[in-house]
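J.: no sequence for this one, just the structure:
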């Protein structure tokens, strides 16, 4: 798989060893303490939007998928990530759903010939993708091709501009941006909203602490689609 160093830097840090402690640091410290966004907020976003025909992108460890309320007992679940360790760890955790895995780079057009999805989730992914929001929003174009008309895309991202960053949040963001793990120094809720509104309907962006929680629906009329 051909990827730039900047793209791989945002994914490569999630080794098997680090994934073993991922939940503790992300949902036990970073999210509630540094970003001021409790895990309950993230989980509620999943409970509100996840379907029985779901694709999850940037899977981490599958923490939210493991806890959310699917509307059916046997959902169709696909997992997409650039990091093979994250895919394997999450697939093992969610083995009861028999998930399918796809190793893809969301900044490239996505090869997929299966049935499109009713929901696509992307939790804490966008701030790890290089570029400004207008630049990396191309991921929405690529993922929209995998979404049914009227389907929902939703998730969360850590913002940097226009949010109240405390000392801890500022220190973590500065360090992660320097290491290439994050790329969010210019990310603002207004840019996220604009990127979604250019492509989707029923856009919602809600800021909790440093986190933008978002959702949007794919347009049902082909004539209203914005050009990529």
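T.: That came in fine, so what should we check first? Fair warning: this is a prediction, and the values are worked out from it, not measured in the lab.
J.: from here on, just use CA atoms for contacts and neighbour counts.
T.: Will do.
J.: this structure: strands as residue ranges?
T.: 53-57, 76-81, 100-103, 117-123, 147-158, 200-208, 211-218 (DSSP state E).
J.: ok, residue 202 touching residue 216?
T.: Yes - here residue 202 reaches residue 216: they are 5.3 Å apart, a contact under CA atoms under 8 Å.
J.: so between the two, which is more surrounded?
T.: Shown here are residue 202 and residue 216; by other CA atoms under 10 Å, residue 216 has more neighbours (22 against 13).
J.: got a list of what that one touches?
T.: Residue 216 makes contacts with 152, 153, 154, 196, 200, 201, 202, 203, 204, as judged by CA atoms under 8 Å, 6 or more residues apart in numbering.
J.: swap in residue 176?
T.: Applying CA under 8 Å, 6+ apart, the residues contacting residue 176 are residue 182.
J.: by how many degrees do the helix ranked longest in the chain and strand 147-158 diverge?
T.: If you go by DSSP state H, the chain has its longest helix at helix 167-179. On the basis of axes from the mean of the first three to the mean of the last three CA atoms, to 10 degrees, helix 167-179 is oriented at 110 degrees to strand 147-158.
J.: list the buried residues in helix 167-179.
T.: 169, 173, 176, 177 (16 or more other CA atoms under 10 Å).
J.: thought residue 59 was touching residue 81, still the case?
T.: Yes - counting by CA under 8 Å, residue 81 touches residue 59, with 6.3 Å between them.
J.: in terms of neighbours, single out the busier of those two.
T.: Using other CA under 10 Å as the criterion, residue 81 and residue 59 rank with residue 59 on top: 25 against 21.
J.: list the contacts for that one?
T.: Residue 59 neighbours (CA under 8 Å, 6+ apart): 79, 80, 81, 86, 87, 90, 122, 123.
J.: swap in residue 94?
T.: 62, 65, 66.
J.: gap between the first one and residue 93?
T.: Spelled out, it's residue 62. According to CA to CA, to the nearest Å, residue 62 stands 7 Å off from residue 93.
J.: for comparison:
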């Protein structure tokens, strides 16, 4: 079974069905949070109380306001399942999840967390690999008089930070990762409620510095001009270690949909219909991407990263930037 076949099912990875799982009732989430000694909130180390500026921004952003305790349980089925496979033609299991895993480290910042599907799946895979390595070492030492090296029996805990405007998404993602985690002591989760376009990045993130940052399915939900959305790349550059990597994906308008797997002409109207609905008042404006272009986003990436890769699959732009530019330049490369 390949990595791309792994998906979440019933709280664990499974190869038979696409991810889709019901989140616990919202009133259970704070209790789960408080029961975890490794969880912190970066806005307040003693209580998860969002700042007034974050709250007001969240109320104005209809894209993030859509994620509520009523809608989040359907996110994996509808967005990561149906939409990615049949509308945007960029399947989660075979394209997006492998791409996320390739750029995931144990010192990671996930921006725009939704249900926490991607970091949860990537972290669980790393844990499984570590367990397999330990098991292999034990088997190799069977029949040997030498002891198993103690340095291989324990690993440093993963440090995972979740950032989002929506407190419901932060709660749901954190709780999911803790539930899916096979070893509760092997991951430390911190949360921060912050706007991805609000600069500078929070001081706690800039001081922390991460080896990897992800922005999956975030930019198309931000109601802002495309050029302004590139401020999120600056935020990532501020938070990354030297040589760190940013990876993400976003839905492009149909006129930009020239990627592999876009399908026949009948798929373009299907994607266009969904884009019009999601960008409309009737669709609650969960999207704000009709003016987004690959050119502007790529130029923004090159402004803040030394090495940039972009690829269009179906209607999705996959992007990666490595080597953050601290001061930023106007050189577009």
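T.: Nice, thanks for sending it over. None of the values given here were measured: they were computed from a predicted structure.
J.: chain center to the longest helix of the first structure: distance?
T.: Counting by CA atoms, centre = their mean, to the nearest Å, helix 167-179 of the first structure is centred 20 Å from the centre of its parent chain.
J.: likewise for stretch 214-228 of the first structure?
T.: With CA atoms, centre = their mean, you get 19 Å for stretch 214-228 of the first structure.
J.: can you check stretch 300-308 of the second structure too?
T.: Mean C-alpha position of stretch 300-308 of the second structure versus that of the full chain (CA atoms, centre = their mean) differs by 19 Å.
J.: what's the answer for stretch 55-73 of the first structure, then?
T.: 11 Å.
J.: endpoints of it, how far apart?
T.: End-to-end distance (CA to CA), stretch 55-73 of the first structure: 16 Å.
J.: mind listing what's buried along it?
T.: Under 16+ other CA under 10 Å, the buried positions of stretch 55-73 of the first structure are 55-65, 68-70.
J.: all helices of the second structure, in order?
T.: 29-34, 52-60, 62-65, 75, 97-102, 117-140, 167-180, 203-208, 226-229, 231-239, 267-278, 294-304.
J.: can you say which of the ones you listed is nearest to residue 7 of the second structure?
T.: helix 117-140 (7.3 Å; CA to CA).
J.: now the angle from the closest one to strand 107-111?
T.: 160 degrees.
J.: hmm, back to that, tilt between the longest helix of the first structure and helix 5-12?
T.: 130 degrees.
J.: could you report the neighbour count for the equivalent of residue 129 of the first structure over in the second structure?
T.: Residue 129 of the first structure maps onto residue 222 of the second structure when the alignment is built from TM-score structural alignment. If you count neighbours by other CA under 10 Å, residue 222 of the second structure ends up with 23.
J.: ok, residue 222 of the second structure to residue 67 of the second structure distance?
T.: Counting by CA to CA, the gap from residue 222 of the second structure to residue 67 of the second structure is 13 Å.
J.: go on, residue 178 of the second structure?
T.: 20 Å.
J.: do the same with residue 300 of the second structure
T.: Residue 300 of the second structure is 27 Å from residue 67 of the second structure, by CA to CA.
J.: compare the two (neighbour count), which wins?
T.: Remark: of residue 300 of the second structure and residue 67, residue 300 carries more neighbours, 23 against 19, as counted by other CA under 10 Å.
J.: residue in the first structure paired with the more buried one?
T.: Per TM-score structural alignment, residue 300 of the second structure is aligned with residue 195.
J.: residue contacts, its match?
T.: Residue 195 of the first structure neighbours (CA under 8 Å, 6+ apart): 133, 134, 137.
J.: can you check residue 197 of the first structure too?
T.: Neighbours of residue 197 of the first structure in contact, by CA under 8 Å, 6+ apart: residue 203.
J.: separation between residue 174 of the second structure and residue 120 of the second structure?
T.: Taken as CA to CA, the span from residue 174 of the second structure to residue 120 of the second structure is 9 Å.
J.: the equivalent of residue 285 of the second structure over in the first structure: neighbouring residues, count only.
T.: Aligned counterpart of residue 285 of the second structure in the first structure: residue 180 (TM-score structural alignment). Counted by other CA under 10 Å, the residues lying close to residue 180 of the first structure total 21.
J.: for the residue nearest to residue 180 of the first structure when sequence neighbours are not counted, give me its contacts.
T.: The shortest distance from residue 180 of the first structure to any non-neighbouring residue, by CA to CA, 6 or more residues apart in numbering, is to residue 9 (5.5 Å). Contacts for residue 9 of the first structure (CA under 8 Å, 6+ apart) come out as 179, 180, 181.
J.: so what's the residue count around the last one?
T.: To tie it back to what came earlier, the one meant is residue 181 of the first structure. Counted with other CA under 10 Å, residue 181 of the first structure comes out at 23.
J.: so it sits against residue 7, correct?
T.: No - contact criterion CA under 8 Å: residue 181 of the first structure and residue 7 do not qualify, at 9.2 Å.
J.: return the distance of the counterpart of residue 87 of the first structure in the second structure relative to residue 202 of the second structure.
T.: Residue 87 of the first structure maps onto residue 170 of the second structure when the alignment is built from TM-score structural alignment. Distance from residue 170 of the second structure to residue 202 of the second structure, counting by CA to CA: 16 Å.
J.: likewise residue 230 of the second structure?
T.: Counting by CA to CA - residue 230 of the second structure and residue 202 of the second structure are separated by 17 Å.
J.: the more surrounded of those two?
T.: residue 230 (21 against 18).
J.: what residues are up against the more buried one?
T.: Residues near residue 230 of the second structure by CA under 8 Å, 6+ apart: 297, 300, 301.
J.: tally of neighbours for the aligned partner of residue 22 of the first structure in the second structure?
T.: In the second structure, residue 22 of the first structure lines up with residue 75, judged by TM-score structural alignment. Burial of residue 75 of the second structure is recorded as 20 neighbouring residues (other CA under 10 Å).
J.: got it, and residue 201 of the second structure?
T.: Neighbour tally, residue 201 of the second structure, other CA under 10 Å: 20.
J.: ok, the match of residue 87 of the first structure touching residue 189?
T.: No - with contacts counted by CA under 8 Å, residue 170 of the second structure stays clear of residue 189, the gap being 10.6 Å.
J.: more neighbours, these two?
T.: Higher neighbour count among residue 170 of the second structure and residue 189: residue 170, with 24 against 20, using other CA under 10 Å.
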